[in-house]
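Peer 1: I'd like to go over a predicted model; first the sequence, then the structure.
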Amino acid sequence: MFCGLSAFPLTPVNETGINEKAFVTLIQRLVAAGVDLIGALGSTGNYAYLNREERLRVLRLAVHSSEGIPVMTSISAIRTSEVLRLAEDAQRAGASAVLLAPVSYQALTNEEVYSLYEQVTSSLSIPLCVYDNPGTTHFHFSDELHGRIAELPNVRSIKIPGVSSDPEEANARISKLRKLIPSYVTIGVSGDPFAATGLNAGCEAWYSALGGLFPETCLRITRFALDGCADEANRLSTQLEPLWSLFRQYGSLRVVSAAAEISGLISSPSLPLPLQPLNQSAREHLKFILKDLQSTETFCSPFG
């Protein structure tokens, strides 16, 4: 489950509510492509903008539509008590795994973060993936802390930030972390522009925002890398550099939501306020970039 492509679909939501029909369509695309894991309610899934009831509704839709593909869902929240309630919801709704980042308003200490994972894993009956996302949480895991947390019950994967673009440095990074965690805990790379390098360096999984919208493209990169075809994986990733450039400038969520709208997979607006869509200039540039990408994907659009 924690190997291969874990695709994180957008949850289309605006001030009128969640577009459930479009969300199910996105899940069906992932099923048709044969992704290894569906990551519902990740950062791309707008979990932080949804209340508990909305998160549970989206998760149930994902599980119901997944046709047997495992579904992982975020249980991240500011208070531990809320995380525990979300974990219980996830288990009752049929999630196969949970994803947890140490989000907080106040800066957290290492011991506070360890205590969070210790409390959550003690009551879990399904696997947990540690989400190391300093760009959002502003908490920086040390490898030693990762090693301690990885020994806790039910911890089975670590979702790390993007690795160095230098292959030797990426290899060293993964090798160092690998020595400190159990062999049954996988390492998955996030930060889509760094995915090919991370997979080639020994990561077993790619936790992908783009994979939630263009799974076939991301599966090709993943399969090449995991099959030892590093040059081909790098070549395909390099072809996506114009898209990665937009990710770096505007953030993956805004770019993916605009791409889904342009592709006719969801209606507009698809982001919760105060988030704003791409400006018109960036949107026109994205339209041009998507022409080649769309030709390699199988589309199932409810909007035309």
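Peer 2: That came through, no problem. Numbers count the residues shown, from 1 in each chain.
Peer 1: hey, let's count contacts and neighbours off CA atoms from now on
Peer 2: Fine.
Peer 1: From Ile158, how far out is His146?
Peer 2: 8 Å (C-alpha to C-alpha, to the nearest Å).
Peer 1: More neighbours: which of these two?
Peer 2: Between His146 and Ile158, Ile158 has the larger neighbour count (other C-alpha atoms under 10 Å), namely 25 against 17.
Peer 1: ok, second structure coming up, stack it against the first:
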Amino acid sequence: MTHPFTGLVAYPITPLMDDGELDLGALSHLVRNAVAAGVSGVTVLATSGAGVTFDRAERHAVVESAVEAAQERVAPGAPYVPVYAAISAPSTREVVSLAQDAERAGAAGVLLAPFSYLPLSDTEVRALFRDVAEVTALPICFYNKPVQTQFDVSPTTLAYLAANARVASVKDTMRRDDVAGRVSDLRDAVGPEFSIGLSADVQLLAERPDVDAWHSGLAGLLPGEYINVWRLARAGGQQGASLARLQTIAQALAGMPHPIGALHSLSNAIGVPTAGPRGPYAAASQEETWQLGSAFHG
């Protein structure tokens, strides 16, 4: 059995209609495209999917639709591509409810970034994950976002959560000085069966690290090209046009002040219509849209 949160995990946006309501048909299209391209998993409602801008019922609908879409494209006898659900919220009560909803909707695992209006202590973070583990049998991925949450999980705490709170994976950031040293420290703490994954498209595509998982928002929109890069990186093969194209687009996205709005703009460019994200996220400006279109069309 494949371990959860391994391989290339795609993070699609959550498309919206012009009135700001969910466009579940467009979301299903993105999920089907990712599955058909050969990604290892799909995560909805994380940063790229702007999950914290939706209420509980909407988040349940997103997970349910994504799970159904992922199963539609599975060949007879082939294993399902897992759909994971981000469940971050400001209170433990909300997080626990979202975890239960995700399991009921058919998610294969949940992704949790601990955040609040004040930075959380190590004791508080450990308690949060234990509380989630008590209400769901799903594996949990620790979504480590130290810049945004002001909490950088230590190897010791990650090992504790692996032993006591169903945490089977970490999604860490490549935006740090010594990524290789960080991965080594985490591996020493959690052992070989734990999935260590990295995110940040610019850095992933530049270094193509040898870890258990790549977590990518760009792969949620351009899965075919991203899977080519992932597979060649795993095989040690020479990269080609897909890498150069993705690097150009990733660099354009990284330079934009409204990254979620820019991803929505990129979705429109690839032919999956969506309105801009819900506030407080801003839509891409006309200039940003032009720059991104130029990068996409080459």
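Peer 2: Okay, I see it. These numbers were taken from a predicted model, which means no experiment stands behind them.
Peer 1: What's the average distance for the lengthiest strand in structure 1 when superposed on structure 2?
Peer 2: The longest strand of structure 1 (DSSP state E) is strand 155-160. Compared with structure 2 after fitting, strand 155-160 of structure 1 has a mean deviation of 0.7 Å; criterion: mean C-alpha distance after the TM-score superposition for structure 1.
Peer 1: what range in structure 2 matches that strand?
Peer 2: Counting by TM-score structural alignment, strand 155-160 of structure 1 falls onto residues 167-172 of structure 2.
Peer 1: now stretch 80-100 of structure 1
Peer 2: Aligned using TM-score structural alignment, stretch 80-100 of structure 1 spans residues 92-112 in structure 2.
Peer 1: Can you list the buried residues in the matching stretch?
Peer 2: 92, 95-96, 98-103, 105-112 (16 or more other C-alpha atoms under 10 Å).
Peer 1: quick revisit: show residues contacting the match of strand 155-160 of structure 1.
Peer 2: Residues from elsewhere that reach stretch 167-172 of structure 2 (C-alpha atoms under 8 Å, 6 or more residues apart in numbering): 4-5, 139-145, 158, 161-162, 194-199, 215.
Peer 1: try stretch 33-40 of structure 1
Peer 2: In contact with stretch 33-40 of structure 1 (C-alpha under 8 Å, 6+ apart) are residues 1-9, 27, 30, 58-59, 62, 66, 69-74, 212, 215-216, 219.
Peer 1: Need the contact partners of stretch 271-278 of structure 1.
Peer 2: The contact list for stretch 271-278 of structure 1 (C-alpha under 8 Å, 6+ apart) reads Pro12, Val13, Asn14, Glu15, Tyr49, Tyr250, Arg254, Val255, Ser257, Ala258, Pro269.
Peer 1: can we see that at 10 Å?
Peer 2: 10-18, 46, 49-50, 246, 250-251, 253-255, 257-259, 268-270, 283-284, 286 (C-alpha atoms under 10 Å, 6 or more residues apart in numbering).
Peer 1: Which among these count as buried?
Peer 2: 10-14, 18, 46, 50, 246, 253-255, 257-259, 268-270, 283, 286.
Peer 1: on that earlier part again, quick check: next helix or strand after the longest strand of structure 1?
Peer 2: Per DSSP states H and E, the first helix or strand lying C-terminal to strand 155-160 of structure 1 is helix 167-178.
Peer 1: Can you list the helices and strands that that next one packs against?
Peer 2: helix 143-150, strand 186-189, helix 195-200 (3 or more C-alpha pairs under 10 Å, 6 or more residues apart in numbering; DSSP states H and E).
Peer 1: if we look at it, which residues are touching it?
Peer 2: Residues outside helix 167-178 of structure 1 that contact it (C-alpha under 10 Å, 6+ apart) are 142-144, 146-147, 160, 162-164, 185-189, 194, 197-203.
Peer 1: again, only this time at 8 Å
Peer 2: By C-alpha under 8 Å, 6+ apart, helix 167-178 of structure 1 touches Asp143, His146, Gly147, Val163, Ser164, Ile187, Thr197, Gly198, Ala201, Gly202, Cys203.
Peer 1: any idea which element Ser294 of structure 2 lies in?
Peer 2: helix 286-297.
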